[in-house]
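Peer 1: Okay, here's the prediction I keep looking at, along with the sequence it came from:
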Amino acid sequence: MSTSLSLSKKRRKELDRLKAEAQLLLARQQEVLSHANSVAQEAGKQAQHLTREQVVPRVREGYASYVAPAAERAGDVVTHTIVPVLGSALGTALSIADVANDKRVKDAVKRLKQTGSKAVGKVPAKKKKSGIGTYIGIAVGVAALAGVAYAVWQTFRTDDELWVADDPGAPTAES
């Protein structure tokens, strides 16, 4: 079944007119998009210039004024406080290991094992109960750990007072 679509002259003229208007509209839209593209490219160039001339120097100045000194102070805390404490603890642990591996200590332990139950005045082993000293020691350790954590937090926290903006009306060194 083949039916052909026959249009009257009036309908054909209207369709041709609409087609011409649509093509004109499409051409105008392409012009607008082309102009918008060139405006966006120029805006990007200006943003790059602004960043290079204004933002980068301010970021560098802020880094040199605020971040670098804080990082230096943090490095000093690590170098002068944390590293010596860790070194001391490591040294103590290594010295205990050295003592345990000493030949005289090993010989003394062997002699004690050999005598076993023959030892005179041997005190029967008692279950060790946790006394007040244990709890005091734990409390002191927790307090020391909290102090170190607080010192590290104080070192690395951001201080809002450091980031107060300059008064725009105040005289500067340049004026």
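Peer 2: Good, I have the coordinates.

Peer 1: okay, CA-based contacts and neighbour counts for the rest of this
Peer 2: Fine.

Peer 1: Let me know the secondary structure of D166.
Peer 2: Three-state call for D166 (DSSP: H, G, I helix; E, B strand; the rest coil): coil.

Peer 1: Is there a neighbour count for it? I'd like the number.
Peer 2: Neighbouring residues of D166 were enumerated by other C-alpha atoms under 10 Å; the total is 8.

Peer 1: before we move on, what about V148?
Peer 2: Per other C-alpha under 10 Å, the neighbour tally for V148 reads 14.

Peer 1: which helix is the longest one in the protein?
Peer 2: Longest helix in the chain, counting residues (DSSP state H): helix 9-50.

Peer 1: Now do the buried residues in whichever strand or helix holds I136.
Peer 2: Of the helices and strands defined by DSSP states H and E, I136 is found in helix 132-156. Neighbour-count burial for helix 132-156, counted by 16 or more other C-alpha atoms under 10 Å, picks out T155.

Peer 1: Show me what that helix is packed against.
Peer 2: Based on contacts counted as 3 or more C-alpha pairs under 8 Å, 6 or more residues apart in numbering; DSSP states H and E, the elements that helix 132-156 packs against are helix 68-77.

Peer 1: what's the angle between the helix it packs on and helix 132-156?
Peer 2: Helix 68-77 runs at 150 degrees relative to helix 132-156, counting by axes from the mean of the first three to the mean of the last three C-alpha atoms, to 10 degrees.

Peer 1: what about S65, neighbour count?
Peer 2: Using other C-alpha under 10 Å, S65 has 13 other residues around it.

Peer 1: And here is the other one:
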Amino acid sequence: MSISRKRKKELRRLQNEANQLWENQQILVGHAADVAREAGRQLGNFGREQVGPAVQDTYNRRVVPVLDQGARLGRHVVDDKVVPIVGGVVGSALTAWDLANAKRSGLEKNVRTATKNVRKSVQPQKQGPGLGSVIAVILGVAAAVGVLYTAWQALRADDELWVADDPLSAPDA
């Protein structure tokens, strides 16, 4: 099919307009990319200059004191509650050990003979947890309680802790 000169001329004109529109769009997209790049840079500056210090200040005023209080409470529990109890248990155990050693040294010959006779007649019993296990469990429980209390203090429902008092507005240009 052949196209008339008039139609060819119209098609060339339409193609030129389409090419001109394409070039204009490319220029517009380039400007939009420049604006987006500058907006990102400004947003980074705003975050460093405004948001970062506000978050740091709120963290220092509200979160750090709660964590410090939890740590102090944990130290208090360990120093004033757990250590005296464990010390008393260890002291009692060492006293019993010393008494047993004193008795044993005086009756060592009789004990050896009796022990041989008892071993022959009695089967060994399964022993429970030792003193070290008891101390480790007590210290572990105390540490877990301190950590849980600290986490509870830090994460309790305190609306002012997580939400800013006033909404952020755009910086003045």
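Peer 2: Sure, I can see it. This is a predicted model, so every value here is computed, not measured.

Peer 1: hang on, the earlier thing: please state the offset of the helix holding I136 of structure 1 from the chain centre?
Peer 2: How far helix 132-156 of structure 1 lies from its chain's middle: 25 Å, per C-alpha atoms, centre = their mean, to the nearest Å.

Peer 1: List the contacts of it.
Peer 2: With C-alpha atoms under 8 Å, 6 or more residues apart in numbering as the contact definition, helix 132-156 of structure 1 has outside contacts at 70, 73-74, 77.

Peer 1: Try it again at 7 Å.
Peer 2: Residues outside helix 132-156 of structure 1 that contact it (C-alpha atoms under 7 Å, 6 or more residues apart in numbering) are A74.

Peer 1: does the equivalent of H76 of structure 2 over in structure 1 sit in a helix, a strand or a coil?
Peer 2: Alignment note (TM-score structural alignment): H76 of structure 2 maps to H80 of structure 1. Here H80 of structure 1 is recorded as helix under three-state DSSP.

Peer 1: Give me the distance between H80 of structure 1 and L94 of structure 1.
Peer 2: With distances defined as C-alpha to C-alpha, to the nearest Å, the gap from H80 of structure 1 to L94 of structure 1 amounts to 21 Å.

Peer 1: Could you do A108 of structure 1 as well?
Peer 2: 20 Å.

Peer 1: Over to N101 of structure 1?
Peer 2: Distance check for N101 of structure 1 against L94 of structure 1: by C-alpha to C-alpha, it reads 11 Å.

Peer 1: swap in A139 of structure 1?
Peer 2: 26 Å.

Peer 1: now swap in L7 of structure 1 and tell me
Peer 2: When C-alpha to C-alpha is the yardstick, L7 of structure 1 and L94 of structure 1 sit 103 Å from each other.

Peer 1: next one: D107 of structure 1
Peer 2: Spatial separation of D107 of structure 1 from L94 of structure 1 under the definition C-alpha to C-alpha is 20 Å.

Peer 1: Residue in structure 1 paired with A18 of structure 2?
Peer 2: In structure 1, the residue paired with A18 of structure 2 is A22, using TM-score structural alignment.

Peer 1: and its match, what is it in contact with?
Peer 2: Counting by C-alpha under 7 Å, 6+ apart, A22 of structure 1 makes contact with nothing.

Peer 1: do L18 of structure 1 as well
Peer 2: Per C-alpha under 7 Å, 6+ apart, neighbours of L18 of structure 1: none.

Peer 1: same deal with D68 of structure 2?
Peer 2: In this structure, D68 of structure 2 makes contact with no residue, judged by C-alpha under 7 Å, 6+ apart.

Peer 1: Find the centremost residue of structure 1, please.
Peer 2: With the centre of structure 1 defined as its mean C-alpha position, the nearest residue by C-alpha atoms, centre = their mean is F156, 11.1 Å away.

Peer 1: Could you check which residue of structure 1 pairs with V63 of structure 2?
Peer 2: Superposed on structure 1 with TM-score structural alignment, V63 of structure 2 falls opposite V67.

Peer 1: and that match, how many neighbours?
Peer 2: A count of neighbours around V67 of structure 1, defined by other C-alpha under 10 Å, yields 14.

Peer 1: what about it, distance to D167 of structure 1?
Peer 2: Following C-alpha to C-alpha, the distance that separates V67 of structure 1 from D167 of structure 1 is 21 Å.
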